[in-house]
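[1] Any chance you could fold what I've pasted below:
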Amino acid sequence: MNKEYSNRQVYFVGGGIASLAGAAYLVRDCGFPGQNIHIIEEMPILGGSNDGAGNPEQGYVIRGGRMLNDEAYENLWELLSSIPSIDHPGQSVREEITAFDDANPTHSNARLVNRDGLVEDVLSMGFDMTDRLALGKLIVTPEEKMGKARINDWFGPHFFETNFWYMWATTFAFQPWHSAVEFKRYMLRFFHEFPRIQTLEGVTRTPYNQYDSIILPMQKYLEPFGVDFTLKCTVTDLTFKEGDDITVTRMHVRRQGAEDVIEVNEGDLVIVTNGSMTEGASLGSMNSAPSLNGKGSSWKLWENIAPKKPGLGNPSSFNDHVDESKWESFTVTFHDSTFFDLMEKFTRNRAGTGALVTFKDSSWFMSVVLAFQPHFRNQPEHVKVFWGYGLYPDKVGDFVKKRMSDCTGEEIMEELIGHLHFEEHKEAIMATANCIPCMMPYITSQFMPRLNSDRPKVVPEGSTNLAFISQFCEIPDDVVFTEEYSVRAARIAVYTLLGINRPIEPINQYQYDVRTLFNSFVTSFR
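    Down below sits the predicted model:
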C-alpha cells in the first residue's frame, strides 16, 4: 500500500464496469488503499448496464448483451488477465473466457432470415459502386469535417437494403439517423471483422451472462481490499471551487430519501459516470407491455453540472431524442427445450455457437440469439433462456397488428413464431414460455449525432480532481457501446489524476494493415 495515499479518498459515481475497473486499477497499479475507494450506486446491485438477474419461477432478464471482441478490446483483456476466476481456481477471468470461447467458437449459419422464413445467402455484401465509393469517402474524411452528419446523409437508400447494412446495423444497433462519425469509428475499429461479418466469428462469448462472468468476479476481487460499495445512494449534484480550474469540493447525495453532503477534501478524486444508456429501462411481462420512462438521476446529475464549468459537455445532444435512441429487448425463459430444439435445427447452430438471427423483412427489425446454456449461475438444467430485440419498437408488427412497444411478452412471442414459421409448434412453445420485454429509452443515445465538444474529455482541461468514465466521455478513435470504452476511460482517469506513468494499451489500427485492407477490398466486391 502506498502511504502517500493514506488520507486521500476516491469517489466513483455509478457502480458499472467502468467504476469497478477504476477501483481495480487503483489497488493493482497504484497501491491505493481499498478502504479509501468508494463506489456509489443508486441501484441495490453493482454492474450497471452489465446486468443479468432472475430465477426460473419469475423468469430471467438481461436488458442487453455486450459483444466482446478478441482483437479490439485491448484494456478489457489486460485487466481481466489479473482478475481471478470464481469457478476455476488458478485461472484468470481472461483465461476462463478464452477457454470457453475456444470450446464454443461462434460461426453463424443463419445470420439473415427473409419473410418466407428462409435463411439468406449472405456471402455477398450487396454493395453497388455508389455504396462502395460512399464507404471509401466516409473512411478517409476527417471527423472534424463531418460534424453532426447522420449515416443517411452519407449513403443513399440502396445502402440500407444491402446484406451488409442488415448485418452491421443489428450487430452494433445502428440506425440510419445515427452519427456518421460513430459509424466511421466502428468501421475503422472493426475493420478486421468486415470480411467475416456474415458469420460473426470475431465475437467472443463469456461462459454466462456478463454480470455473472465479468461483474461478479471483479466485485469478488475488490472485496478483500476493503473497497466500499455504497448502494441505494444517489449523487444528485457537485459543488465546484470558485475560479477557472475544475475542482469538486462537495458531492450532494440522497440516501433513503434524505439529502446529505460528502465533503471532498484536497487530494480526493471524483470519477463520474455521466449519463446512462440503460437508465429509465422498464420491464413488461407476458400480459403487460413495458412503459416508456424518462430521465433519471445519472442524466440529471450531468445536466446539473454541465453549465457550471466549460468543458463538461452537453447532455441534451444525447438525452433529448428518445424516439431516435430507444429500442426494446426481450428475454425469454422456457422450462423445456422445444423452442431451442427447433431453433438449433433451423439455424444449423448449436446454442452458443450461432450469432444474431435477424429477420430482415420484419417491421420491428427483430433479431434473436441463443446463448450457451446455462446462461445464469442459478439456472437449472431443464430451463432454457434466450434474448432478442427489435430496433423499431414503434412500428406495427407483421403478425401481431400492434406496435412492438404496446405488445405484451405473449404477443412478442407470437410475432417471433410467425417470422420463424413455427406455427404448428406454437402450443408446445408457448406452454412454458415467459417472455419479459424491456423498453430502453436511451439505449443508443451514445450514437446520436453530436459535436466533438458535446462529450467531455475523460479528464477535462483544467480539472484537478474530476474525471468522466461513461459511454458519454470522449476518447479519440475508440467506439462507444463497448466494455472496452468503459475500461479504457477508467484507466485513463486513474492514471491521469494520480500522475501514474504507466502505458495504456493502444488501439489496434487495423485499417493500416495491408492484409486486412486487401481482404476488406475483396469483401466489398463479394
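[2] Only C-alpha atoms from now on, for both contacts and neighbour counts.
    Will do.
[3] Which parts of the stretch 201-350 of the chain are helices?
    Chain-ordered helices for the stretch 201-350 of the chain, with DSSP state H, counting those that start in this stretch as the definition, fall at 210, 216-222, 297-305, 316-319, 322-325, 338-347.
[4] Against which helices or strands is the last one packed?
    The reference is to helix 338-347. Here helix 338-347 touches helix 426-430, going by 3 or more CA pairs under 8 Å, 6 or more residues apart in numbering; DSSP states H and E.
[5] So what touches the helix it packs on?
    With CA atoms under 8 Å, 6 or more residues apart in numbering as the test, helix 426-430 has contacts from T338, F339, M413, I417.
[6] For those, give me TSV that also has distance to Q198 and neighbour count.
    Below are these laid out as TSV (distance: CA to CA, whole Å; neighbours: other CA atoms under 10 Å):
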residue	distance to Q198	neighbour count
T338	27	17
F339	24	20
M413	26	22
I417	23	19
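[7] Which single one of those is nearest to M277?
    Distance to M277 across the contacts of helix 426-430 (CA to CA) is lowest for M413, with 25.4 Å.
[8] I figured that closest one hits C435, correct?
    Yes: contact criterion CA atoms under 8 Å: M413 and C435 qualify, at 7.1 Å.
[9] Please identify which pair of the contacts of helix 426-430 lies farthest apart.
    The distance between the two most remote of the contacts of helix 426-430 (CA to CA) is 13.8 Å, for T338 and M413.
[10] Number of residues surrounding F12?
    When neighbours are counted by other CA atoms under 10 Å, F12 registers 27.
[11] quick one, what contacts L391?
    L391 is in contact with T170, A173, Q175, K326, W327, E328, W364, F365, M366, counting by CA under 8 Å, 6+ apart.
[12] these two touch, right, the fourth one and Y442?
    Looking back up the chat, that one is K326. Yes: K326 lies in contact with Y442 (CA under 8 Å); the separation is 5.4 Å.
[13] between the two, who's got more neighbours?
    It is Y442, of K326 and Y442, that has more neighbours when counted by other CA under 10 Å, with 28 against 23.
[14] can I assume that one sits in a helix?
    No: if the criterion is DSSP: H, G, I helix; E, B strand; the rest coil, then Y442 is coil and not within a helix.
[15] Second input sequence below; structure requested for side-by-side comparison:
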Amino acid sequence: MLNQEKCNAHERKAYFIGGGIASLAGAAFLIRDGGMEGRNIHILEDLGINGGALDGIGSGNQDYVIRGGRMLNEPTYECTWNLLADIPSIDRPGKSVKDEIHDFTAQYPTHAKARLIDRTRQVVDVKHMGFSYEDRMDMSRLLIKSEEDLGAKRINEWFSEHFFSTNFWYMWATMFAFQPWHSAVEFRRYMIRFMHEFHRIDTLAGVARTPYNQYDSIVLPIQKWLEKQGVQYSLNTTVTDIDFAGEGSKRTAERIHLRQANHTGEILVSPEDLVFFTNGSMTENSDLGGMDRAPVLKDKGPSFGLWDKLSAKQPGFGNPAAFSNNITQSKWESFTVTCRNPLFFRRMEEFTGNKTGTGALVTFKDSNWLMSVVLAHQPHFRNQPDDIQVFWGYSLAGDQKGNYVDKTMAECTGAEIPTELCGHFRFTDDLPLLLETSDVIPCMMPFITSQFMPRVKGDRPDVVPEGSTNFALLGQYTEIPEDVVFTVEYSVRSAMTAVYKLLNIEKDIPQPYKGQHSPKVLFESLVTALR
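    A predicted model of the protein is given here:
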C-alpha cells in the first residue's frame, strides 16, 4: 500500500487521483509555483501507466498503439506552453519541451493538400466552405447567443440539415470529433476559441505538432522531471471513495479509500493536505482488439464510478450522468496500423501530394463510417525502428456497415479494417501485401466524446467547488469559462486553476486568447464564410 511514512507528519501533502496530464501538470505547478516538495506529492493511477488520453505504447518489432492524437495550437494553448516552457527536453539539452515542439513545427509545417476525398476518389476543393445563406445566418446568430439561452440545445437543433453536408462541417467535425447531436454551447465555444484558424481550416496550417506521439513528447518529459523532484507514483491503484468533513458552508476531504490488487486501504488526509480528482475520463474502459478480434464496448470504470459516488453525496460536484449515460452517442473507434513495408506510405504520398508528416487528416466524406486517416512524421515513437512505419485513423460513424466491408466497424477485426480503407483509396491491388506486412489494432472508446454531450449549468462542477477547503476537480468535465474541452489545454488550465486557488497563489493564470476581438481575424473569418 501507499507509504505515508515517507513524508514528515507536519508537512503538507498532495494526492492526485488519476495520472493523466491534468494531474501531472498539477504536480508540476505545486512544485514550481507552490513551493511544495516533490516527495510530498502522490499520484494514484488505476492503470499501470500514467498519461491518460495522451498515450502511445509499443516497442521494437511489436505492434504500436495510439488511441488518438492531440493537435496543439500556438496562440490558444496558453497554460500548456506556460508549463512546457519549464520542462526540459529529453533529447535536446538546454531546450524546453515548448522549444522542441515549436522548432519541430517550424521544421515540418502542416499544409494539407487532400483534406477531403469524395466517393469518386477525387480531392475536394475545400477552399469553398459550401455554406448557404441560411447557414451563414445560423452561424452568426449562434456566435451572439448566450450559453444560458442555448442551454442543452444540440448542434442539429440549431442548424438546418444542409449545414451538415457542407465542406466546413466535414472538416470541422472530423478535426475535432463533433457529432450533430453534441452540445451547441461547446460548438459555439470552439468557433470562438479557434476563430483565428477558420481561414486556414482547409490546410490546418495553424496546427502545432509534437516530434513523437504525445506520450513520448509530453508525458514522458514531465514525468521524468517530476521523478527528479521526488514525486511518487502509485500505479494499479483504484480510489473507491473519498470522505469529507464539514462545518457550516465548509467541507474538507479527510480520507481516501483505495484498492491495490486484492488489498484495500485508506489514506488519512489532514486539513492542510490537498486532494485533486480527475472526475471522468474520455478514454475510460477503452478496449483494444487485434488482427483476429474486434474490440469490446465496455461500460463505466473507476473514474466515472467515483464521480457518481461523490456527486450523490456532495452538492456542487456536478452531474456525471449528463456525460456518461449515453455511450451510443459518445463512442467511436480508432485504429493504429504498424507497417513493415513502406508501400502504403508511398501510395499515400503520391495520392495526397503531402510528404509524410506535412499533411493532416484525410477524410472520406462519403464513407459510411466517415473514416479519416493521418500519417504523422516518422518515427512516431521514440523506440520505433527505421524499417517500421505507424499511422492512425478513426471513424465517427462506426455503427454503419462499410462501403467495402459488409459489417459495421464495431464488428470488424483489425484484419478487416484495411479492406475498407484501401477500397476508398482504390489501393485494392496493394491490400494483400498490406495485410501480410501490417498489424492493425482497433480501439473502442465508449466515452471519447462524452465531454461534448449536451449539458446545462451545474452539470460540470467548478474546479474548486464552493466551500471546498482542500479539494479540487480536474480535467475535461470541470467548468472553465471561455475554454474548450477535448484539448490538452483544458486539462492543464484546470490544474493551474486548482493549484493557484487552493494555495492562494497570487500569479495571473494566462487568459484565453480572444481572436474574435482582432479585426484581422474577423475579416479573414468573414471572407472564408463567404467563399
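[16] Residue in structure 2 paired with R115 of structure 1?
    Alignment note: R115 of structure 1 maps to R119 in structure 2; criterion TM-score structural alignment.
[17] element containing that match, please.
    Assigned by DSSP states H and E, R119 of structure 2 belongs to no helix or strand.
[18] quick check: longest helix of structure 1.
    In structure 1, with assignment by DSSP state H, the single longest helix is helix 483-498.
[19] okay, the following helix or strand past it sits on what stretch of structure 2?
    Downstream of helix 483-498 of structure 1, the next assigned helix or strand under DSSP H and E is helix 514-524. Against structure 2, the aligned range for helix 514-524 of structure 1 is residues 519-529 (TM-score structural alignment).
[20] Name the nearest of the contacts of helix 426-430 of structure 1 relative to H321 of structure 1.
    Distances from H321 of structure 1 to those, taken by CA to CA, are shortest for M413, at 28.5 Å.
[21] and the closest one, what helix or strand is that in?
    Assigned by DSSP H and E, M413 of structure 1 belongs to helix 409-420.
[22] For that helix, enumerate the helices and strands it packs against.
    strand 434-440.
[23] Could you give the residue range in structure 2 aligned to the strand it packs on?
    Using TM-score structural alignment, strand 434-440 of structure 1 pairs with 439-445 in structure 2.
[24] go on, stretch 323-332 of structure 1?
    Alignment of stretch 323-332 of structure 1 against structure 2: residues 328-337, by TM-score structural alignment.
[25] Can you tell me the closest non-neighbouring residue to P290 of structure 1?
    Spatial nearest neighbour of P290 of structure 1, excluding adjacent residues (CA to CA, 6 or more residues apart in numbering): G284 at 4.0 Å.
[26] Structure 2: which residue goes with that neighbour?
    Checking TM-score structural alignment: G284 of structure 1 goes with G289.
[27] Next: S297 of structure 1.
    With TM-score structural alignment as the criterion, S297 of structure 1 lines up with P302 in structure 2.
[28] Name the nearest residue to its match, sequence neighbours excluded.
    Closest residue to P302 of structure 2 apart from its sequence neighbours, by CA to CA, 6+ apart: T238 at 6.9 Å.
[29] Show me what the one you found aligns to in structure 1.
    Residue pairing (TM-score structural alignment): T238 of structure 2 is matched to T234 of structure 1.
[30] same question, F16 of structure 2
    Looks like F16 of structure 2 aligns to F12 there (TM-score structural alignment).
[31] other SSEs contacting whichever strand or helix holds R189 of structure 2?
    Assigned by DSSP H and E, R189 of structure 2 falls within helix 184-193. Other helices and strands packing on helix 184-193 of structure 2, by 3+ CA pairs under 8 Å, 6+ apart, are helix 133-144, helix 147-150.
[32] can you list the ones you listed in a markdown table and add mean neighbour count?
    Formatted as a markdown table, those follow (neighbours: other CA atoms under 10 Å):
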| stretch | mean neighbour count |
| --- | --- |
| helix 133-144 | 14 |
| helix 147-150 | 14 |
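[33] Any idea which of the ones you listed gets closest to K501 of structure 2?
    helix 147-150 (25.0 Å).
[34] So which bit of structure 1 is the closest one matched to?
    Aligned by TM-score structural alignment, helix 147-150 of structure 2 falls on residues 143-146 of structure 1.
[35] Which residues outside that stretch are in contact with it?
    A180, V181, N452.
[36] Same question for stretch 315-322 of structure 2.
    With contacts defined as CA under 8 Å, 6+ apart, stretch 315-322 of structure 2 is touched by 280, 304, 307-308, 310-311, 453-455, 458-462, 465-466.
[37] Which single one of these is nearest to D243 of structure 2?
    The shortest approach to D243 of structure 2 among the contacts of stretch 315-322 of structure 2 belongs to L310, at 8.8 Å (CA to CA).
[38] wait, doesn't that closest one sit right on F244?
    No: applying CA under 8 Å as the test, L310 of structure 2 and F244 come out as separate, 9.7 Å apart.
[39] more neighbours, these two?
    The residue with more neighbours, out of L310 of structure 2 and F244, is L310; 21 against 18, by other CA under 10 Å.
[40] list the contacts for that one?
    Here L310 of structure 2 is in contact with D241, I242, F317 (criterion: CA under 8 Å, 6+ apart).
[41] Highest neighbour count among the residues you listed?
    Within these, F317 tops the neighbour count with 25 neighbours, counted by other CA under 10 Å.
[42] Need the counterpart of T408 of structure 2 in structure 1.
    Match for T408 of structure 2 (TM-score structural alignment): R403.
[43] you'd agree that match is up against I412?
    No: assessed by CA under 8 Å, R403 of structure 1 is found out of contact with I412, at 10.1 Å.
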